[in-house]
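Q: okay, sequence plus prediction incoming.
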Amino acid sequence: MSLSLLVLVFLGGLAAGLPVAVTLGLASVTYLLSAGIPLVVIPQKMYAGMDVFVLLCIPGFILAGNLMNSGGITERIIRFANALVGWMRGGLGLSNVAGSMLFGGISGTAVADAASIGGVMIPGMKKAGYPADFSAAITAASSTVGPIIPPSVPMIIVGALSGISVGKMFMAGAIPGILMGLAMMVTCYIISVRRNFPRQPWQGFQELFRSFTGAFWALAMTGLIVGGLLSGLATPTETAIIASVYAFVVGAFIYRELPLKAVPRIVIDSAISSAAILALVGFANVFGWILVAERIPQMLVDAVLSVTDNKILVILLINLLLLFVGMFMETIAALIILFVPLLALAQGVGIDPLHFAIIAVLNLMIGLTTPPVGVCLFICANIAKLPLTPVIRALVPFLLTNVMVLFLVSYIPGLATWLPSILFD
C-alpha cells in the first residue's frame, strides 16, 4: 500500500508539472506517513546524500562557467568556431555545434550551453536565412555534448553515488563527446547540402588566427581543468575552485568584460543554481533510500537476469530504459534513483563500471532534448519563439545521430575506457 502511494504521488507530481525535487519530497513524505516511519528520516537522509566532498565541484564549476560567460566567452568561442568551419555549406549550423563542443569544456552543463550559445546563434542563424526550427533544433541537440566533454556535473553526481573516480569519468567522456559532436556536424552538413542552406565566405587565415588568440584564454580553461586532474596536483574539487579563480581573472583583467560590480550577482545566481541541484540530490537520496528499503533495485536486477544474462541484450534493455526515463525525468534525479541499481545489473553481466557510467550519462543527456521534459528543447524553442512541434520535427535527425553514437559507445567499451586507462593506469 505504502509503495503504491509512493508511485502514485510521484507520477501525479510529474504529470502536474511540479518541480522534480518537490515531487520527490512529496512522494517520500507520503510513503513515510503511510508506513508509520518518523519524518526525521528525511533530514537525516538528505544530509547524508549532500554530505559528499566531491559534490563541492558543482558550485565551483557552475561559478566558473557563469564568470566566463559573463566575461565575453560566448562571443569569442562562436567567432573562433565560425572562422574555423563557417565557410562550409550550412556553416553557421556547423559553428553552432563546434561552439557547443568548445563551450562544453567550460560550463559542464547542457542547460547553460543551450541558453548561452542559443541566445547568440539562434537569432544569428535566423537572420542569415536558416529556418527557425532547424536553428533551434541543432542548438538543442548540440548542447547535450557539454556534459559529456569534461567537466561534467552529471559525472560528478555519479562519482558521489558510486565512488567511481570523477577524473577518470571526465577523461572517459572525451572521445564519446567528440564523436557525438562530429556526428552532428556530418548530419548538419548533409541536411544543409540537401536544403541548400547558406554558406559564408572564407574569412582567411588571419581571421582564424585572430579569433583563436581572442578565444585562447577561454579555451585554456579546459586545459587547466584536464591538466590539474591528470597531473595529480589537484582533486576535482580543487580544480573547480582553481577554475573559478581563473575565470574571474580572465574575465575581469584579460578580457576586461566582467565588471566587478556584477560579480556579487553572478555569485548569488551560481549559489542559487547549486542549491537547487543539491536540494534535488537530497530529496532524491531520500527517495532512493525508500526504494532500497523496499528492495526495488534487487527486484529489478533479478527480473532482468531471470529473462536474460546475455550482455548484449542487457545493454540494449538498459539503454531503452534510460532513454525512456530521460523523456520524463530530470537528469540528476534519474541518476540518483536509477544509477546504483542499474550499475549492479551491469556489473552482474560483466560491464565495466566506468563504461556503464558513460552509457548512463549519454542516455540521459539525449533525454534533455526529448519531450515532455526536455529542458534544452524548451529553452531553444523559447529563444526561437516557436511551438515545440516544428522544433521536435527538425530535431529528429540529430536525435537519431546521437542514439547511433550512444549504441556505438555502448558496444565498443574502448571508446570510453581507453583514454582513462592510458592516462591514469
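A: Thanks, I have it. Numbers count the residues shown, from 1 in each chain.
Q: contacts, neighbours, all on C-alpha from now
A: Will do.
Q: assign a three-state SS to the spatially most central residue of the chain, would you?
A: The residue lying closest to the centre of the chain (C-alpha atoms, centre = their mean) is P147, at 3.4 Å. Classification of P147 using DSSP: H, G, I helix; E, B strand; the rest coil returns coil.
Q: who's in contact with it?
A: With contact taken as C-alpha atoms under 8 Å, 6 or more residues apart in numbering, P147 is in contact with 104, 108-110, 153-155, 365.
Q: repeat that for 6 Å
A: By C-alpha atoms under 6 Å, 6 or more residues apart in numbering, the contact set of P147 is 108-109.
Q: repeat that for L280.
A: With C-alpha under 6 Å, 6+ apart, L280 has these contacts: A21.
Q: where's it relative to M169, distance?
A: For L280, the distance to M169 (C-alpha to C-alpha, to the nearest Å) stands at 22 Å.
Q: pull the contacting residues for T23.
A: Here T23 is in contact with 10, 13 (C-alpha under 6 Å, 6+ apart).
Q: separation between it and V29?
A: From T23 to V29 the distance is 10 Å (C-alpha to C-alpha).
Q: same check, this time on M299
A: From M299 to V29 the distance is 23 Å (C-alpha to C-alpha).
Q: and these two? Which one has more around it.
A: V29 (20 against 13; other C-alpha atoms under 10 Å).
Q: A333: what's its closest spatial neighbour, skipping adjacent residues?
A: Once flanking residues are discounted, A333 sits nearest to A284: 5.9 Å by C-alpha to C-alpha, 6 or more residues apart in numbering.
Q: what about that neighbour, which helix or strand?
A: For A284, the enclosing helix or strand under DSSP states H and E is helix 263-293.
Q: cool, and F103?
A: helix 91-107.
Q: cool, L395 as well?
A: Going by DSSP H and E, L395 is in helix 388-411.
Q: below is structure B, check it against A:
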Amino acid sequence: MDLATTAALIMLIGTVFFLIIGTPISISVGISSFAAMLVILPYQGATVTSAQRIFVGLDSFALLAIPFFILAGNIMNSGGIALKLINFSKIISGFFPGSLAQTNIVSNMLFGAISGSGVASAAAVGGIMSPIAQKEGYDPKFSAAVNIASAPTGMLIPPSNTLIVYATVAGSVSVSALFMAGYLPGILWGTSVMIIAGWFAKKRGYITKHHMTFSECIKVSFSAIPSLSLIVVVIGGILAGIFTATEASAIAVMYSLLLSFCYRTLTLKQLPDILLQTAKMSAIVIFMLAASSIMSWVMAFTQIPGMIANMLLALTDNPILILFIINIILLIVGTFMDPTPAVLIFTPIFLPICINLGMSPIQFGIMLVFNLSLGTITPPVGPILFTGCKVSNISIDQVIKALLPFFAAIFFVLLLVTYIPSISLFLPDVMGLIK
C-alpha cells in the first residue's frame, strides 16, 4: 500500500471514529487530516502546511457574508418580522384547502428568503402557527409535519449561507448565479409541500373559518411591505451590480436592525445576546471551513475524488445512474451530518465527477444543497426536525409518519432538479450570470 492510500485511509477512518465517539465534526476532520498529513510529510512540514491551508481556506472576502447573514437572521427572528410575514401569507394562501397549513408553508418560504435559515424559520413561524392551528382543530402531527417539511426552503431561496460556503469551496462559482439558481428549486420544494398539505386538508375537512376582508388585506400588505422590501434590496442590489453578496449581507443587517427598531419589537438590551449567539454560530462555521481546508489538501494529494470516480464508473457508466447514486449517498450523509461540513467534505469529491458528466457547477451546487437540506428534516440529526418538534410540543416518532408523504414529494422535486438543468440554470442564464 503506497503512502497516499495509507494517508487517505487514516483520514477517513479517523474522521468516522472521532464522530462515533462524539467529537465535534470540525475537530474530527482537523485531527484526522493532520494525522494523514504526517504520513505524507515530516512533522515540521505537516505543521506548516496545515497552518498555511487554514489561512488560505479562510482568505476569502465572500466568507464575510456568513456572519452578517447569520446576524441578520437572528435580528429578524427576535424582531417580530415573522408575524408580519405570516399575516401577509394569509392573503396568498387563504383560499387554498387547509389555509392555516398553507400559510405556514408560504411564511416559511418568505421568512427563509429573508433570514436564510431553515431552523430560524421552523422556530419563528412554527412557534406562532402551532397554537393557532390547534385551536382551529388541526391535527398537531400534521401541523408539525407541514412546518418541518417547508422550513428548509430558506436554505435554497437566497440569501443562503450554505450556497455561499459551496461557492467558496467550489472555486470559480458566482454567488450571485447560485442565489438566482436557488429560486425555482426552492419554490418547487414549497409548492410540492403545499400540494400534499392541500390534499390532506381537503381529505380531513380542514376549512377556513375566517377570510380576510379586502380592507384587511390592504392593511396587512402595507404593514408587510417594509419586511418584504428586504428581499428586493438585497437581491435586487446584487443583480443590479450596486453591491456584492458580501456587501449585501451587511446591508441586510442594517436594514433588519432599523426595521425591528421601527416595529418596536427589538430593544437595545437584546442586542448583546443576539451578537453573542451570532458570534458562536459564526465561529462554528468558520472553524469548520478552516479544518476542512486541511482535509481538501489531503484529498487532492491522495487523489480521493479520482478513486471514488473510478469506483462509480466501475459500477456503471450510465450518467443517469451515477447521478442517482450520488443523490442517494448525499441523502444518507445528510441524515447524520450538518449541511456546512457536508458541503466542505463532499464538494471536492463529487463536483469533478459531475462536471465530467457535463453538469454545470451551479446545478451541482443546487443539487448538493437540496440533498443536504432534506437531511435537516430526517433523523437521527435533523436540526429542523428537532426544532419543529420542540416548538409544536410533539415527539419525533409521532411526526415521522406524517412526514412520509412530504418526503416523497420533495424527493420527486430533487429528481427534477437533478435531471432537468434548466430548473437551476434558467434564471441565472436570463440574468446573464452564466458565462
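A: Perfect, I can see it now. Remember, predicted model here, so these are calculated numbers, not experimental data.
Q: can you calculate the TM-score here?
A: Here the superposed chains carry a TM-score of 0.94, computed using TM-score structural alignment, normalised by the length of structure 1; 424 aligned residues with a C-alpha RMSD of 1.9 Å.
Q: before we move on, the earlier item: next, count neighbours for the aligned residue in structure 2 for the residue nearest to A333 of structure 1.
A: Aligned counterpart of A284 of structure 1 in structure 2: S292 (TM-score structural alignment). Residues lying near S292 of structure 2 (other C-alpha under 10 Å) number 28.
Q: how close does N318 of structure 2 sit to L357 of structure 2?
A: 10 Å.
Q: with neighbour numbers in mind, choose between these two.
A: More crowded of N318 of structure 2 and L357, by other C-alpha under 10 Å: L357, with 15 against 11.
Q: got the contact list for the corresponding residue of structure 2 for G72 of structure 1?
A: Alignment note (TM-score structural alignment): G72 of structure 1 maps to G80 of structure 2. Shown in contact with G80 of structure 2 (C-alpha under 6 Å, 6+ apart): T265.
Q: show me what the helix or strand just after the helix holding A284 of structure 1 is packed against.
A: Downstream of helix 263-293 of structure 1, the first helix or strand assigned by DSSP H and E is helix 296-307. Contact analysis of helix 296-307 of structure 1 by 3 or more C-alpha pairs under 6 Å, 6 or more residues apart in numbering; DSSP states H and E lists no helix or strand as a packing neighbour.
Q: again, only this time at 8 Å
A: Packed against helix 296-307 of structure 1 by the contact rule (3 or more C-alpha pairs under 8 Å, 6 or more residues apart in numbering; DSSP states H and E) you find helix 331-348.
Q: burial count for whichever residue in structure 1 pairs up with I157 of structure 2?
A: Per TM-score structural alignment, the equivalent position to I157 of structure 2 in structure 1 is I149. Around I149 of structure 1 there are 30 other residues, counting by other C-alpha under 10 Å.
Q: wait, I149 of structure 1 sits on I178?
A: Yes. Using C-alpha atoms under 8 Å, I149 of structure 1 is in contact with I178, at 7.4 Å.
Q: any residues in contact with both of these two?
A: Here I149 of structure 1 and I178 share the contacting residues M101, scored by C-alpha under 8 Å, 6+ apart.
Q: what range in structure 2 does the helix holding F103 of structure 1 sit on?
A: With TM-score structural alignment applied, helix 91-107 of structure 1 matches the range 99-115 in structure 2.
Q: mind reading off the mean deviation between the matching stretch and structure 1?
A: With mean C-alpha distance after the TM-score superposition for structure 1, stretch 99-115 of structure 2 departs from structure 1 by a mean of 0.8 Å once superposed.
Q: for the nearest residue to G159 of structure 1 once chain neighbours are set aside, list the residues it contacts.
A: Spatial nearest neighbour of G159 of structure 1, excluding adjacent residues (C-alpha to C-alpha, 6+ apart): V166 at 5.4 Å. Neighbouring residues of V166 of structure 1 by C-alpha under 8 Å, 6+ apart: 155-156, 158-159, 236.
Q: translate V166 of structure 1 into the numbering of structure 2.
A: Checking with TM-score structural alignment, V166 of structure 1 has V175 as its match.
Q: measure that match to T191 of structure 2 for me?
A: Distance, V175 of structure 2 to T191 of structure 2, using C-alpha to C-alpha: 25 Å.
Q: can you count the residues close to the aligned partner of K135 of structure 2 in structure 1?
A: Using TM-score structural alignment, the partner of K135 of structure 2 in structure 1 is K127. K127 of structure 1: 11 surrounding residues under other C-alpha under 10 Å.
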